[in-house]
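>>> Show me how the following folds:
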Amino acid sequence: MKALQGNEGRPELVDCATPSCAEGQVRIRVVAAGVNRADLLQAAGLYPPPPGVSEMLGLECAGIITEVAAGSRWQLGDRVCALLAGGGMAEEVCVDARHVLPVPEGLTLEQAAAIPEVYATAWLNVFQLGQAQPGEKVLLHAGASGVGSAAIQLCKAFNNPCWVSVGSAERLAYCESLGAEGGVLRGDGIEGLQDFAPFDVILDPVGASYAAQNLKMLALEGRWVNIGLMGGRRAELDLAQLLSKRIQLIGSTLRSRTDAFKGELIDQLTEKVWPLFSSGALNPQVEEVFAWTDAEAAFARLASNQVNGKIVLQISKE
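Next comes the predicted model:
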């Protein structure tokens, strides 16, 4: 089969072995795959897949089930999307059946491909690790990103007023259209967020360059969940603030979690998040769909940091 693999910073279409379907897995004929920043890092050689995981790119996909193990709750022909540790940008993928979700009613497979990674990440870090309670204030850095777009909608649905930092006035307006209360432009400095502080939860994919300001803006017993290092990995912190405010600083990744952990996370999404797609409270934000033969252009588009929501690759026709 054909799949996309990273090669000197670019996604390259290659021939590779068709995966075998192990016990407890299902096979999906992939129709579409979401593009995430992790794919850019892997293509650049900076984020290798966990041991035993396919070296092909792709952390989420949507498609049609073509093979199931005996006793599976899934059926041949089911329209599904899936959370993956790798291999989603391929004609076929085999995945743990616990990591598969039905395509929400009324959505296309291209839309569904933009859901699993970002909504799982937002739910895990804001509501599970960040323990956001109704009414608590949330700050989302990179608010117009895929994860940010998902988190804004989840915050609105679960009664958590949220603010954002973004790169432009247009992106701030986009975030406000999804439900954000307001925010600042990072080019003006994020100090302006102090006007909306204190925050109970901060979701931060930036890291070092925002670290000191995060400490200042957190409320008593606030939770700071760091999920990325776009702004560097080393920071000098005033730990007295960490102690006096009883702040929890939480480092979080999803890709390397165990299959059992991801299965439990998918169960939570099924129960608490999935009904909100059917009700219209959540809406996957797909800015552009590229043919996977144009994957290099899709990766460049995401790397431009000008995308609102998600970029999706179309692998085949439904």
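>>> can we go C-alpha only for contacts and neighbour counts from here?
Will do.
>>> can you give me the helices for the stretch 201-318 of the chain?
208-217, 239-244, 259-268, 274-279, 295-303 (DSSP state H, counting those that start in this stretch).
>>> Out of those helices, which is closest to residue 106?
With CA to CA as the measure, helix 274-279 is the member of the helices of the stretch 201-318 of the chain nearest residue 106 (7.7 Å).
>>> on that earlier part again, how about the helices of the stretch 201-318 of the chain in JSON lines, adding distance to residue 41 and mean neighbour count?
Shown next, in JSON lines, are those (distance: least, CA to CA, whole Å; neighbours: other CA atoms under 10 Å):
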{"stretch": "helix 208-217", "distance to residue 41": "18", "mean neighbour count": "20"}
{"stretch": "helix 239-244", "distance to residue 41": "31", "mean neighbour count": "13"}
{"stretch": "helix 259-268", "distance to residue 41": "22", "mean neighbour count": "16"}
{"stretch": "helix 274-279", "distance to residue 41": "29", "mean neighbour count": "16"}
{"stretch": "helix 295-303", "distance to residue 41": "10", "mean neighbour count": "17"}
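>>> So which of the ones you listed is nearest residue 3?
Closest approach to residue 3 among the helices of the stretch 201-318 of the chain (CA to CA): helix 295-303, 11.0 Å.
>>> Packing partners of that closest one?
Under the contact criterion of 3 or more CA pairs under 8 Å, 6 or more residues apart in numbering; DSSP states H and E, helix 295-303 touches strand 10-15, strand 25-35, helix 37-43, strand 310-314.
>>> quick one: it to strand 25-35, angle?
60 degrees (axes from the mean of the first three to the mean of the last three CA atoms, to 10 degrees).
>>> Could you also give me the structure for this second sequence? I'd like to compare it with the first:
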Amino acid sequence: MRAITVTEAGGPEQMQWSEVETPTPAAGEVLVKTIAAGVNRADLLQRKGHYPPPPGISEIMGLEATGTVVELGAGVTGLSVGDEVVCLLAGGGYAEYFVVPQGQCIAVPQGVDVVSAAALVEVAATVMSNMDHVNLKPGETFLVHGGAGGIGTFAIQYAKALGCQVIATAGNERKLDHCRQMGADLAIDYHEDWVTAITEATASDGFPHKGVDVILDVMGAKYLEMNVDVLALDGRQVTIGLQGGRKGTLDMGKLLNKRATVTATSLRFRPLEQKAEICQRVAEVVWPMIADGRIKLAPETRIPMSEARRAHEQLDGGDNVGKIILVAP
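This next block holds a predicted model:
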């Protein structure tokens, strides 16, 4: 089969469309012929050498994909050859075939094209599992940074579907408009003083109280202190990305006075049982939200898988809105 390989850690120019060995499904796994794969910022980090896959997982990038089941490993039940599936992966999606544990395969959501579905499961599983983790509740105020990306686009809509007030940050007017179209009650340019803007806005009518109850953070160190500044009493921050660095300063006194929580999670390194539970919950909770229109698909850009280098250049450039999808041959 052919797959995107990386000759050495570095820029997109290190990516090659190469001949590699087709994987064989182990017990409890299935072999899937790829239809499409979603592109995520974690893939960029892996290409640069900063986010290696878990031990025993393919070095090929790709954390989500759709395809057709072509072979069953020993002990697999509930799936058949010929089934079209959406798969949450720990790696391997940028290829003509991939293997995946059966518990991380779910049906394509009703009314969604199988190519578009390739860009759904990673964001859905990430957002839903983290909102479960911090117990986001109806009526609360929710803040997401990077609201125009794949995670942000989904998170805005998911929080609105739960009955929350939503604030999003983004980098230019085009992206801010996108956040508003997705349902954000307030969209703020992160180049401006967003801490003051959020503090003043949430102190006005239309928000339940001053500050935000839950923050979904992709920035890490760069926004740590400012995030704590805008948390409400009993507020919770969950960090899922480190685009702004790994090490920051945390004022424990401020955190104590607010009875606030700062936590961080990773989906890729969870045990298989947890991933299977999350995938099943996505199918049960999120797919109906997509079917009835509460959550709309993000804008997408489709690029041939053999041109994955171009996809990484586009995502790295910072102007992308929504999701990029690699379409297999």
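>>> Any chance of the helices of the stretch 201-318 of structure 1 in TSV with distance to residue 47 of structure 1 as columns?
Listed next are the helices of the stretch 201-318 of structure 1 as TSV, based on distance: least, CA to CA, whole Å:
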stretch	distance to residue 47 of structure 1
helix 208-217	19
helix 239-244	30
helix 259-268	19
helix 274-279	29
helix 295-303	15
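>>> among those, which is nearest residue 31 of structure 1?
Per CA to CA, nearest to residue 31 of structure 1 of the helices of the stretch 201-318 of structure 1: helix 295-303, 14.4 Å.
>>> Out of the helices and strands packed on helix 295-303 of structure 1, the one nearest residue 97 of structure 1 is which?
Ranking those by proximity to residue 97 of structure 1 (CA to CA) places strand 25-35 first, at 4.9 Å.
>>> What range does that closest one cover in structure 2?
Strand 25-35 of structure 1 corresponds to residues 29-39 in structure 2, going by TM-score structural alignment.
>>> Can you check which helix is longest in structure 1?
helix 146-157 (DSSP state H).
>>> how far apart are the match of strand 25-35 of structure 1 and its match in structure 1?
Compared with structure 1 after the fit, stretch 29-39 of structure 2 shows a mean deviation of 0.7 Å (mean CA distance after the TM-score superposition for structure 1).
>>> As TSV, the helices and strands packed on helix 295-303 of structure 1 with mean neighbour count and distance to residue 61 of structure 1 would be great.
Listed next are these as TSV, based on neighbours: other CA atoms under 10 Å; distance: least, CA to CA, whole Å:
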stretch	mean neighbour count	distance to residue 61 of structure 1
strand 10-15	19	16
strand 25-35	27	4
helix 37-43	20	13
strand 310-314	25	9
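>>> Include distance to residue 149 of structure 1 when you put those into CSV, please.
Putting those into CSV (distance: least, CA to CA, whole Å) gives the following:
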stretch, distance to residue 149 of structure 1
strand 10-15, 25
strand 25-35, 14
helix 37-43, 14
strand 310-314, 9
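>>> And these: which comes nearest residue 218 of structure 1?
Closest approach to residue 218 of structure 1 among those (CA to CA): helix 37-43, 26.6 Å.
>>> Report the distance from that closest one to the chain centre.
Relative to the centre of its chain, helix 37-43 of structure 1 is centred 13 Å away, using CA atoms, centre = their mean, to the nearest Å.
>>> ok, now stretch 261-280 of structure 2?
That offset, for stretch 261-280 of structure 2, works out to 12 Å (CA atoms, centre = their mean).
>>> which residues in structure 1 does it match up with?
With TM-score structural alignment applied, stretch 261-280 of structure 2 matches the range 248-267 in structure 1.
>>> Quote the end-to-end distance of the matching stretch.
One end of stretch 248-267 of structure 1 sits 26 Å from the other (CA to CA, to the nearest Å).
>>> Quickly note the distance from the aligned residue in structure 1 for residue 150 of structure 2 to residue 133 of structure 1.
Taking TM-score structural alignment as the criterion, the aligned counterpart of residue 150 of structure 2 in structure 1 is residue 146. Per CA to CA, residue 146 of structure 1 is found 22 Å from residue 133 of structure 1.
>>> Is it correct that residue 61 of structure 2 falls within a strand?
No: counting by DSSP: H, G, I helix; E, B strand; the rest coil, residue 61 of structure 2 is not found in a strand; it is coil.
>>> Quick check: the aligned residue in structure 1 for it vs residue 295 of structure 1, distance?
Taking TM-score structural alignment as the criterion, the aligned counterpart of residue 61 of structure 2 in structure 1 is residue 57. Between residue 57 of structure 1 and residue 295 of structure 1 the computed distance is 11 Å (CA to CA).
>>> Kindly report the same for residue 261 of structure 1.
Applying CA to CA to residue 261 of structure 1 and residue 295 of structure 1 gives a distance of 31 Å.
>>> go on, residue 216 of structure 1?
41 Å.
>>> And what about the spatially closest residue to the match of residue 61 of structure 2 that is not a sequence neighbour, helix, strand or coil?
Counting by CA to CA, 6 or more residues apart in numbering, residue 57 of structure 1 lies nearest to residue 87, which is 5.1 Å off, once chain neighbours are set aside. Following three-state DSSP, the label given to residue 87 of structure 1 is coil.
>>> Can you find the partner of residue 87 of structure 1 in structure 2?
Aligned partner of residue 87 of structure 1 by TM-score structural alignment: residue 92.
>>> Surely its match touches residue 63?
Yes: between residue 92 of structure 2 and residue 63 there is a contact under CA atoms under 8 Å: 7.1 Å.
>>> got a list of what the alignment partner in structure 1 of residue 109 of structure 2 touches?
Matched to structure 1 by TM-score structural alignment, residue 109 of structure 2 sits across from residue 104. Shown in contact with residue 104 of structure 1 (CA atoms under 8 Å, 6 or more residues apart in numbering): 112, 274, 277, 278.
>>> how close does residue 104 of structure 1 get to residue 283 of structure 1?
10 Å.
>>> Could I get the contacting residues of residue 38 of structure 1?
residue 47.
>>> Kindly report the same for residue 23 of structure 1.
Contacts of residue 23 of structure 1 by CA under 8 Å, 6+ apart are residue 69.
>>> Sweet, I'm off.
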